[in-house]
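> Quick one: sequence plus predicted model below, questions after.
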Amino acid sequence: MTLLQRAWRDEVAHPRATAELRRLMGHQVFTQRLASDLRADSLRLSGKTGTFLPLRHEIGVIEADSGARVAVAALTRADRRAAQAPDIDLAIGIAARQAFEALRR
């Protein structure tokens, strides 16, 4: 989480580099995980997905129009292949929403 916090504050690299990192993470192609339960016009998610066999890893920053910003990470291991576990993707999204709602206050 420290890396995401420092990237969002331009503390980890030159501001142009961290701005590019934030831009790229903001265009995440696969949104069925962290964003699955965070669909609102007032929220913006920047994230990165990692999948390898039964492992699903997801990190991201959720930002609200109100200025609230929360970094989240989810690391999961399934007992089946990644393509056969949409329930785990949804669980990651639910956990991300619950974390955001608890931490943004």
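Received, thanks. Just so you know, these numbers come straight off a predicted model, no measurement behind them. Residues are numbered from 1 along each chain as shown.

> use CA for all of it now, contacts and neighbours both
Will do.

> these two touch, right, V72 and E63?
No - distance between V72 and E63: 11.0 Å, which falls outside the contact criterion (CA atoms under 8 Å).

> mind checking how far L55 is from R77?
Noted for L55: a distance of 5 Å to R77, by CA to CA, to the nearest Å.

> If you could redo that for A64, that was the one I meant.
When distance is defined by CA to CA, A64 is 29 Å away from R77.

> ok, which stretches of this protein are helices?
All helices of the chain, identified by DSSP state H, fall at 2-8, 15-26, 86-103.

> which of these sits most buried?
Of all those, helix 86-103 has the most neighbours on average by mean count of other CA atoms under 10 Å, namely a mean of 17.

> second one coming, line it up with the first:
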Amino acid sequence: MDTADDLADLLLRSARGDREAFRRFYDATSSRAFHLELVRARTRGLAHPHAAAERATTDRFLRAWHAAPEHAASGLAPLAWLLSLPTSPAAESAHACAVEAIA
């Protein structure tokens, strides 16, 4: 259940506050979002790329929950929209510094 139409429907329902729909959207897309963040963390040379990827993925889905009402107007496919959402630079920087400090 991860066709673009199915995911768009889940985002539409999520925009209306349907937590179960968002959980299903998360289940269908989280592994791809995590993989993207893991590649980014490794590219940046972080000492603990899995931890950084987990943090960035969490941030991405938190933003997606709040931004779900904006998906339809974006014109993007649901997965493309999700992966285009910015993650918090401040959170990434703080996390990267903390991870590097304990490495």
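Here it is on my side, so go on. Only a predicted model underlies this, so the values are computations on that prediction, with no experimental measurement involved.

> Tell me how the two chains score on TM-score.
TM-score for the superposed chains, counting by TM-score structural alignment, normalised by the length of structure 2: 0.30, backed by 56 aligned residues with a CA RMSD of 4.6 Å.

> Let me have the helices of structure 1 in a markdown table, extended by distance to L43 of structure 1.
Shown next, in a markdown table, are the helices of structure 1 (distance: least, CA to CA, whole Å):
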| stretch | distance to L43 of structure 1 |
| --- | --- |
| helix 2-8 | 16 |
| helix 15-26 | 12 |
| helix 86-103 | 10 |
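
> Relative to L45 of structure 1, tell me which of those helices wins on proximity.
helix 15-26 (6.3 Å; CA to CA).

> For the closest one, give me every contacting residue.
For helix 15-26 of structure 1, the surrounding residues in contact (CA atoms under 8 Å, 6 or more residues apart in numbering) are 7-8, 10, 12, 44-48, 60.

> Okay, and which of these map to strands?
Among those, the members falling in strands (DSSP state E) are 44-48, 60.

> May I ask which two of those are separated the most?
Greatest spatial distance in these: R44 and K48, 13.6 Å, computed using CA to CA.

> More neighbours: those two, which one.
For R44 of structure 1 versus K48, the count of surrounding residues by other CA atoms under 10 Å is larger for K48: 20 against 17.

> Looks like the more buried one contacts A71 (just checking).
No - K48 of structure 1 sits out of contact with A71 when judged by CA under 8 Å, with a separation of 11.8 Å.

> intersection of neighbour lists for the two?
Joint contacts of K48 of structure 1 and A71 (CA under 8 Å, 6+ apart) are 59-60.

> who touches W81 of structure 2 in this structure?
By CA under 8 Å, 6+ apart, the contact set of W81 of structure 2 is 71, 74.

> repeat for W8 of structure 1
Under the criterion of CA under 8 Å, 6+ apart, the neighbours of W8 of structure 1 are 18-19, 22.

> residue nearest the centroid of structure 2?
The central residue of structure 2, meaning the one whose C-alpha is nearest the mean C-alpha position (CA atoms, centre = their mean), is R60 at 3.0 Å.
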